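Chemist: what's the 3D shape of this:
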Amino acid sequence: MREFSLPALYEVPADGNLTDIVRRNAAQHPDVAVIARKVDGVWQDVTSVEFLAEVRALAKGLIASGVEPGDRVALMSRTRYEWTLLDFAIWSAGAITVPVYETSSPEQVQWILSDSGATACIVEQEHHTAAVESVRDRLPELKHLWQIDGGGVAELNRSGQDVPDETVEERGSRAKADDPATIVYTSGTTGRPKGCVLTHRNFFADCGNVVERLRPLFRTGECSVLLFLPLAHVFGRMVQIAPMIAPIKLGCVPDIKNLTDELASFRPTLILGVPRVFEKVYNSARAKAQADGKGRIFDKAADTAIDYSRALDAPGGPSLGLRIKHKVFDKLVYSKLRAVLGGKGEYAISGGAPLGERLGHFFRGIGFTVLEGYGLTETTAPTAFNPWDRQKIGTVGQPLPGSVVRIADDGEVLLHGEHIFKEYWNNPAATAEALADGWFHSGDIGTLDEDGYLRITGRKKEILVTAGGKNVAPAVIEDRIRAHALVAECMVVGDGRPFVGALITIDEEFLGRWAAEHGKPAGSTAVSLREDPDLLAAVQSAVDDGNAAVSKAESVRKFRVLPSQFTEDSGHLTPSLKLKRNVVAKDFAADIEAIYQK
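Modeler: As a prediction, this is how the structure comes out:
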């Protein structure tokens, strides 16, 4: 057993709650832009004083409508300015926010609203309203339904005009640090999602210590962050609250479809994203270089960036020759890549899944350091992350200041600290299992080095045992294979089988470009090309790269290319893009059997 801890850098208010942040910002930084919203395609800054006024007005509307202290208010919307505004307004009314993924089915909506006992629900668009209305007869406690795009915010503002400021102040100060701030329903790779109760203390401890440990990235009046993650996910929620604690300017966009344009217009100094975002930036840049006849130059530049980054960790640092090559490629390639990322940023924080060492070195080598972290819903997002000044690429960093990471005898990562969730809503049995002996049992397998840097090597429940008795953690090889531009998803199989195999889906966005470059018919799809020798050779190269990271017994011997991608709509991914392994295994049982046919 091994453990490591760091002292807290942020003092959690003894009895405060998250509404204190908005009032403090208005008092101490009245003219600082704490958030920005898009109006007719143009970013408009909102100062801390203006934001507080808008939060209060909406809180009054909720109070006037009958929302009581402790009530659960569901919020179903894409990431946008109003989401953050409503979140703080719900807290200012003394209520608890229950986020719902805007892609949720009516059945999922019904479960979350019913299990949480939500008395009110705020949705974004008409089809969200229709989803709630379709199950409303099974939601006897639901009294109110507002739609943002249907004038719901304006309606709440009007209805609260007669509520005095003192009422909002009294309501907003009722919740104490250990009271629930939100109930976040976990994605649920198996079974029904569980409602994870996160308190005001949890968010203060997590976000406050992140800000203080990464303070150069959170300089008030200088730094900014663009939020494009779903706010129904705890990582997105952390990205919303941490900038408010700092405070620095926060911008919100609904998705990553036009991310390059959004980065260019907002120009953030800090980006917080998931590995897929950084993979796509790299793959798109490489594909564009190849299309322009500059593929060899890009590949040399990428290799130089990786070599340069690796040399930074070696005694003596990069050689003179490597520094010269790096400087040349900085003008030719790296500066253009940084411009794609907004042009002002030097750092990003990545979480949600492993980034991969090669990609980590590539980005640091081009002058845009991606700090990898690790966390779960139950830890209020990051419970470990790489410090800005002592990064170890390939690890998820050191423990959150004020917390402890312990590796149990069986390799499971155990966690302790003020950021650990309070309970699962209405589920004492699951709570007792997860919080045994005063430690949160993460279900992840990992190791700690002598400096307290954590590596995650797999999920305890996802460990495969081959017929030969070899234990295989899928995450390591899956992440390496998925890093290839052509690969969308990879799921390793082999439990009880003679060797390890893999199911692989093709990235449809990249496939068209690859097909054109390799002389395939226009309109080629994964279905038409899944047996194509050139495509199989390209996928094999991805598999070979993945196999290089593991032992021979753990390597993928055979794979199957599937005819379509795994998606949330197909039921194979959770809203946070995690594989539902049991569903995939069931739906593609024939493909798995084909791998093991002699």
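Chemist: contacts and neighbour counts: CA atoms only from here.
Modeler: Fine.
Chemist: neighbours of the residue lying closest to Val239 once chain neighbours are set aside, how many?
Modeler: Nearest residue to Val239, sequence neighbours excluded (Cα to Cα, 6 or more residues apart in numbering): Leu227, at 6.7 Å. Neighbourhood size, Leu227 [other Cα atoms under 10 Å]: 25.
Chemist: from Phe204, how far off is Leu227?
Modeler: 19 Å (Cα to Cα, to the nearest Å).
Chemist: re the thing from before, I'd say the residue nearest to Val239 and Lys249 touch.
Modeler: No. Look at Leu227 against Lys249 with Cα atoms under 8 Å: they stay out of range, at 10.5 Å.
Chemist: who touches the residue nearest to Val239 in this structure?
Modeler: When contacts are counted by Cα atoms under 8 Å, 6 or more residues apart in numbering, Leu227 touches 79, 236, 239-240, 250-253, 271-272.
Chemist: swap in 7 Å and give it another go.
Modeler: Residues near Leu227 by Cα atoms under 7 Å, 6 or more residues apart in numbering: 239, 251-253.
Chemist: could you also give me the structure for this second sequence? I'd like to compare it with the first:
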Amino acid sequence: MHQFNKLTIREVVLRFNREYSNRPAVSLTDSAPLTYQQLTSEIARLQVLLINMGIQKGDRVALLGSSSPNWVISYLAITSMGAIAVPLMPEFTPAEIGKALNHSEATLLIATEKQLVRIEAEELPYLHHKILLDTFTVKDDNYLLDAPVLGPENLSVLPEAEVEEDDLAAIIYTSGTTGNPKGVMLTHKNIVFDALQGFSVQDLNTGDVLLSILPLAHTYENTIGMMMPLIGGSCIYYLDKPPTASILLPALAKVRPTAMLSVPLVIEKIYKNSVLPRFTKSGLLKKLYGIPVFRRLFHRIAGKKLMKTFGGRLQFFGIGGAKLDPTVEKFLREARFPFAIGYGLTETSPLIAGGIGKKIAFQSTGPVLPDVKVRIDLSAGTEPGQGEIVVRGDNVMKGYYKRPDLTAEVLSPDGWFRTGDLGFIDQKGNLHINGRIKNMIIGANGKNIMPEEIESVINSYNYVVESVVVKKKDKLIAYVYLNRDEIEARLDEFIANARNSGRDAISNAEQAIDLFLKDLQKYVNERVNKFSQLQAVEYYPQPFEKTATQKIKRYLYY
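Modeler: Now for the predicted structure:
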């Protein structure tokens, strides 16, 4: 286990400079990595600039831009000098960015030129200074001449600072899936403690190479994808463009990562767009795929190909941020793909539970972290043994910034945090998540319905990309986004199936989709409780809007 005198981000920086000085630390995929010594020097140089611009302990400094080595340098410089980082998602609207900047009273913003242009029209009375993220040059009207600059090259020592475990390290603004942004206050101890707990799930060390594809402004990537490998002495590579297939595939081949973090949507897309079509493209293959022994064989073959796609060295593929589709999890298990599942929230820094896929129960998130306590509040449950997941530990936030009222709703005086998630712990200690309490639908007969459980069944059906289940006029309705291209490519097959089954003749994609939705409704209703059966399934023509971690913004579809 990694030893620290104090659980602070400053101690993380001092330690990695001491332990791993000449080892590679961070890099863009097409550049040579900075060593840990060089990373420390760049952090110190930026701190000199921040100090010369008047930044002191406790000041809020916002950070806005895509994940990159300079983002890492900025975050570590801000926090290890005792200032408070306010990481903002690049996907936030200008209004959301403005609201977060004003609410946090950030006096300085480190951002890309592109993001600065986006927020030019926002009223930002507290913001006095701006620094370009790409070059660390000052960009504001307060310095017409002699603008402060970075400290001298090859600085080897961080400027003096007193940073304590309970000091605030970051305020994380999360709009979540409800549309109401809140500033989550995380201390140094919260973040470093949770990163250290992550080593109980998977060790990361100097032999590991990571490829980052998630936003560093989200606490999942920040704690587990950045802080944890930096503690272990690993090397992290960042993309210089969004992770589309044309960017990601060459990067995987070049970096050949041993570890990655992802959200379920990424691996679900790979399965539905690349794996499944290969085994259902002909009647014979489809028939064989339906036989368990052949399905397992096909999955094993696909797993070997998938490993090659990821560079051939992958040992750990962490999945978190939302629940994994059961069909996809079954594929990953049978493919022997080295996946792991994690569960947590921004408010818990984020990890609460996690485990390696082959070692944990199917559709569970694995055991609770060793030094975190979880209890199930059965009074909030909808089924026997199920209840709200309540957490206590050094990973639990300090509260919501400037919102003691909201803090009191979820955080008890003795430190128990109400997650808002329903779940249970099985006999082997695996934590299972059923869904969000706020998403729960009350059926016409008074029964509690978890839409996520119905969506899981819908999403397991061929050609379904994603779905949202809502209640409208006392009816349970599913909106479904389909792989229309695949349906159109197989239109002849749909026409033949309709003819052979004695149904109304179809001749175009719209008619095929109508027929498909009827079959889908029947399929789902045969597999869910009577009170969870769908009254209608409607085609949705485009992907649903999502948060930065690819959770559907449900409030937009109620």
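Chemist: before we move on, the earlier item: turn the contacts of Leu227 of the first structure into a markdown table, columns for distance to Asp15 of the first structure, secondary structure and neighbour count.
Modeler: Listed next are the contacts of Leu227 of the first structure as a markdown table, based on distance: Cα to Cα, whole Å; DSSP: H, G, I helix; E, B strand; the rest coil; neighbours: other Cα atoms under 10 Å:
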| residue | distance to Asp15 of the first structure | secondary structure | neighbour count |
| --- | --- | --- | --- |
| Val239 | 23 | helix | 23 |
| Gly251 | 29 | strand | 25 |
| Cys252 | 30 | strand | 26 |
| Val253 | 33 | coil | 20 |
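Chemist: give the aligned range of stretch 186-193 of the second structure in the first structure.
Modeler: Stretch 186-193 of the second structure corresponds to residues 198-205 in the first structure, going by TM-score structural alignment.
Chemist: gap between the matching stretch and the chain center?
Modeler: 18 Å (Cα atoms, centre = their mean, to the nearest Å).
Chemist: and that stretch, how far from the second structure on average?
Modeler: Here the mean offset of stretch 198-205 of the first structure against the second structure after fitting is 0.9 Å, by mean Cα distance after the TM-score superposition for the first structure.
Chemist: mind checking how far Arg237 of the first structure is from Val492 of the first structure?
Modeler: Arg237 of the first structure is 31 Å from Val492 of the first structure, by Cα to Cα.
Chemist: same deal with Gly351 of the first structure?
Modeler: Taking Cα to Cα, one finds Gly351 of the first structure at 21 Å from Val492 of the first structure.
Chemist: just Ala95 of the first structure next, same as before
Modeler: 43 Å.
Chemist: settle it for me: which of these two has more neighbours?
Modeler: Neighbours of Ala95 of the first structure and Val492, each counted by other Cα under 10 Å, are more numerous for Ala95; the result is 28 against 23.
Chemist: residue contacts, the more buried one?
Modeler: Ala95 of the first structure neighbours (Cα under 7 Å, 6+ apart): 68-73.
Chemist: now do 8 Å
Modeler: 67-73, 181 are the contacts of Ala95 of the first structure under Cα under 8 Å, 6+ apart.
Chemist: next, count neighbours for the equivalent of Ser65 of the first structure over in the second structure.
Modeler: Ser65 of the first structure maps onto Met53 in the second structure, with residues paired by TM-score structural alignment. As a burial measure, Met53 of the second structure scores 16 neighbours (other Cα under 10 Å).
Chemist: is it true that Met53 of the second structure touches Asp146?
Modeler: No. Assessed by Cα under 8 Å, Met53 of the second structure is found out of contact with Asp146, at 11.7 Å.
Chemist: what remains of the contacts of Ala95 of the first structure once you look at the second structure?
Modeler: Retained in the second structure by both residues aligned by TM-score structural alignment, their matches' Cα atoms under 8 Å are the following of the contacts of Ala95 of the first structure: 67-73, 181.
Chemist: with that, I have no additional questions.
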